[in-house]
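Novice: fold the stuff below for me.
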Amino acid sequence: MESIIMIVLMFALLYFMLIRPEKKRKQQAQQMRDGLKKGDTITTIGGIIGKVVSIDKDTFVIETSEDRVRVQFAKWALSTVGVQTGEQPEAKKKEESAATEGADSSTPAEVPAETTSETDEEK
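Specialist: Below you'll find the model as predicted:
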């Protein structure tokens, strides 16, 4: 009887930890694709950034530059609406720069003797 309860608990745990969050992510991605409209700036899964020019049932066309280069993509290739960047927000940058400045003001670390002896031998 206890083993059956443990198995049921394991399946419940797997459902709430793995299956349910994945379904939510897929649903949000589908809503984002369905809510796509002309004029939105998007980023594709390949990192291409452009402005949506037209939308069909399963595809959309973006304009990628001022030269009016147009590229057609499948809707599943949409990553985000808006420009996705790898840069950190300004607040985090300021905190990190303050932390590194405090670390830089201390005395520089000495080079271990092993490193200098190895470079001397290589010469």
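Novice: okay, CA-based contacts and neighbour counts for the rest of this
Specialist: Fine.
Novice: do a quick rundown of the helices in the chain.
Specialist: Here the chain has its helices, by DSSP state H, at 2-14, 20-34, 90-104, 113-122.
Novice: to check against the first, give me the structure of this:
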Amino acid sequence: MEAFSSLLMFVPVIAVFYFMIILPQKKRDKKIKEMLGALNVGDNIITIGGIAARIINIKDDEITIETGIKKTEIVILRWAVKEVVKPTEI
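Specialist: This next block holds a predicted model:
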């Protein structure tokens, strides 16, 4: 009976762990996956390295971006995109 009561105390700990850590992480992962799947040519992005650029080509998991005044082209992997920058309305 004592083993059952200690097991009963363990269940709420697992439930709290699930709802406070695992579930929010799954939601973030889903959101990121949707964002990466919706990338289009012409989108302005910021990479995880902090590079602000515009997408000029998408091929499978490789994305060619254009950055800077000299329009330097860089090839990055799709997972390296941190966020899509929306143009602000004036």
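Novice: and the TM-score between these chains?
Specialist: Overlay of the two chains. TM-score (TM-score structural alignment, normalised by the length of the second structure): 0.86; 83 aligned residues with a CA RMSD of 1.2 Å.
Novice: what sits against the aligned residue in the first structure for Trp79 of the second structure?
Specialist: In the first structure, Trp79 of the second structure lines up with Trp76, judged by TM-score structural alignment. Contacts of Trp76 of the first structure were listed using CA atoms under 8 Å, 6 or more residues apart in numbering, and they are Arg33.
Novice: relative to Ile62 of the first structure, how far out is Trp76 of the first structure?
Specialist: 14 Å (CA to CA, to the nearest Å).
Novice: Glu90 of the first structure now?
Specialist: 29 Å.
Novice: of those two, which one has the most company?
Specialist: A direct count of neighbours by other CA atoms under 10 Å for Glu90 of the first structure and Ile62 places Ile62 higher, at 26 against 9.
Novice: for the aligned residue in the second structure for the more buried one, give me its contacts.
Specialist: Ile62 of the first structure maps onto Ile65 of the second structure when the alignment is built from TM-score structural alignment. Taking CA under 8 Å, 6+ apart, we find Ile65 of the second structure in contact with 53-57, 73-76.
Novice: as JSON lines, those with neighbour count and distance to Ile45 of the second structure would be great.
Specialist: Converted to JSON lines, those look like this (neighbours: other CA atoms under 10 Å; distance: CA to CA, whole Å):
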{"residue": "Ala53", "neighbour count": "23", "distance to Ile45 of the second structure": "6"}
{"residue": "Arg54", "neighbour count": "22", "distance to Ile45 of the second structure": "6"}
{"residue": "Ile55", "neighbour count": "20", "distance to Ile45 of the second structure": "7"}
{"residue": "Ile56", "neighbour count": "17", "distance to Ile45 of the second structure": "11"}
{"residue": "Asn57", "neighbour count": "14", "distance to Ile45 of the second structure": "13"}
{"residue": "Glu73", "neighbour count": "15", "distance to Ile45 of the second structure": "14"}
{"residue": "Ile74", "neighbour count": "13", "distance to Ile45 of the second structure": "13"}
{"residue": "Val75", "neighbour count": "14", "distance to Ile45 of the second structure": "13"}
{"residue": "Ile76", "neighbour count": "15", "distance to Ile45 of the second structure": "12"}
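Novice: if we can go back for a sec, just name the most buried of the helices of the first structure.
Specialist: A comparison of the helices of the first structure by mean neighbour count, using mean count of other CA atoms under 10 Å, puts helix 20-34 on top with a mean of 13.
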